[in-house]
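1. got a predicted model here, sequence first, then my questions.
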Amino acid sequence: MIHTVPKALFCWVPIVLLALGTAVRTGPMEQAGTAGTRGTAPDRFVVRLDTTKGPIVVECFRDWAPNGADRFHELVTSGYFNDSAIFRIRPKTWAQFGINGDPKVSQAWRPRTITDDPFQPQHGSERGTVFFAWAVPNGRTTVLM
């Protein structure tokens, strides 16, 4: 069953992530690294990330960032995040995760970049949102903040 999480709760996601520094599991999925559901993600979907410190619920709206939503859905349905660690924390700002624990799986995804989504100022990377990390234009892969 999927429960809707009030928007006010999302402002706590970064705080919860900061406290974790731990492994993330996305529930029963295929073997990590196998192909997930490619193509178009649902217009709205909810993902529960189970951590050793408790669950984190992410509600994703495809119209906010279609390419990002499609990739996130693919990563989740492939089990890519299973046993992944939160590996970088910037206190009171963000926590970063999205490198698979198996170097071979992680390396296989590295060249699979996605195109940047059009900028939508009403849906920026504000506190309580989850977004892909980037280093160069059109260079997003698997790492989220």
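-> Sure thing, it's come through.
2. all contacts plus neighbour counts: C-alpha atoms, from now on.
-> Noted.
3. ok, now which ones touch A69?
-> 41, 60-62 (CA atoms under 8 Å, 6 or more residues apart in numbering).
4. take a look at this one as well, against the first:
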Amino acid sequence: MLRMHIVQVCWPLVGLMMMVGCSSQIDSAANNAPAVPTAPAGEGAANAETYKVRFETSKGDFVVEVHPEWAPIGAAHFRELVDAGFYDDTRFFRVIDGFMAQVGMNGDPEVHAQWSERTIPDEPTKQSNTRGFVTFARTGMPNSRSTQIFINYGDNSQLDNQGFAPFGKVVEGMDVVDSLYSGYGEGAPRGRGPDQQLIRESGNKYLNAQFPELDYIITARVIGGDRALIAPGDELRTESDDSVNDQ
């Protein structure tokens, strides 16, 4: 996994594996969980309309444009997470200069646990992991994408043949993404940044106490076109069921 643990990708397979399986920064809880296709994978999904999501963060706003034709399963699952309010008040717990900014572990351990096993099937990579493209993190296991996503800072095309399929791209506010706090570097056990296992156990309580400089998402909302189909938080309250590497 590239040293970039793309959510868990280590750096060029080692870096990449960090993303996928190398680092323990990407939700590994999904490793042994059966894939649950929460998003349609058929032609209908591929033909779904493009939509935009505005992220209000501690550093300002940025907008991601999602293209279902690039990765229909990932695009549909991301919409589900956004509509449920999953990304609200979540920290960018892994920000590596020149590599990527990773987010997607809910600050409430119970909420994160509900989603951690909702993995989705792998799908072909149709776009490259270059600057501004947004991709789900994954572990080294098949069908392990769940909730963690990362935004590429540079040319990470070495990830393209390792199951990291971009589903969207930052179209506004990339300067905000560039400014996210990266002082903690890589997470445990390779660096001094947040330990994903401790995030799973204690959520924002752990992050706020040990890593107070982390930037975070205040809200993430679909803008324009169809409004969110689920009021933020409703699904999390009613259902109990999470690369680059998901740990």
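-> Yes, it's here. Computed from a prediction, not measured in an experiment: that's the story for all the values here.
5. returning to that earlier point: pull out the buried members of the contacts of A69 of structure 1.
-> The neighbour-count test (16 or more other CA atoms under 10 Å) marks 41, 60-62 as buried among those.
6. of those residues, closest to L9 of structure 1?
-> Nearest to L9 of structure 1 out of the buried ones among the contacts of A69 of structure 1 is C60 (CA to CA; 14.2 Å).
7. that closest one -> structure 2?
-> Matched to structure 2 by TM-score structural alignment, C60 of structure 1 sits across from V66.
8. quick one: its match from K169 of structure 2, how far?
-> According to CA to CA, to the nearest Å, V66 of structure 2 stands 7 Å off from K169 of structure 2.
9. next: G132 of structure 2.
-> For G132 of structure 2 relative to K169 of structure 2 (CA to CA), the value is 5 Å.
10. ok, E56 of structure 2 next?
-> Taking CA to CA, one finds E56 of structure 2 at 16 Å from K169 of structure 2.
11. which one's more surrounded, those two?
-> K169 (22 against 18; other CA atoms under 10 Å).
12. isn't that one up against W70?
-> No. Counting by CA atoms under 8 Å, W70 is not a contact partner of K169 of structure 2; they are 10.6 Å apart.
13. hmm, back to that, in strands only, show me the buried ones among the contacts of A69 of structure 1.
-> 60-61 (DSSP state E).
14. let's have the buried ones among the contacts of A69 of structure 1 in TSV, adding distance to T113 of structure 1.
-> Shown next, in TSV, are those (distance: CA to CA, whole Å):
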residue	distance to T113 of structure 1
A41	17
C60	20
F61	20
R62	18
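15. longest single helix anywhere in structure 1?
-> Using DSSP state H to define each element, structure 1 has its longest helix at helix 66-78.
16. contact partners of the helix or strand following that helix?
-> Once the chain leaves helix 66-78 of structure 1, the next helix or strand it forms, by DSSP states H and E, is strand 84-90. With CA under 8 Å, 6+ apart as the test, strand 84-90 of structure 1 has contacts from 17-18, 20-25, 95-101.
17. so where in structure 1 does the strand or helix carrying L16 of structure 2 end up aligned?
-> Element membership for L16 of structure 2, per DSSP H and E: helix 16-17. Here helix 16-17 of structure 2 fails to align to any part of structure 1, judged by TM-score structural alignment.
18. ok, stretch 202-215 of structure 2 next?
-> Alignment of stretch 202-215 of structure 2 against structure 1: no match, by TM-score structural alignment.
19. enumerate the positions of the lengthiest helix in structure 2 that are buried.
-> For structure 2, the helix reaching the highest residue count under DSSP H is reported as helix 196-210. By 16+ other CA under 10 Å, the buried positions in helix 196-210 of structure 2 come out as 196-197, 199-201, 203-204, 206-207.
20. tell me where structure 2 has strands.
-> So, for structure 2 - with DSSP E - the strands run 51-57, 60-66, 90-91, 94-96, 100-103, 133-136, 149-152, 166-172, 216-223.
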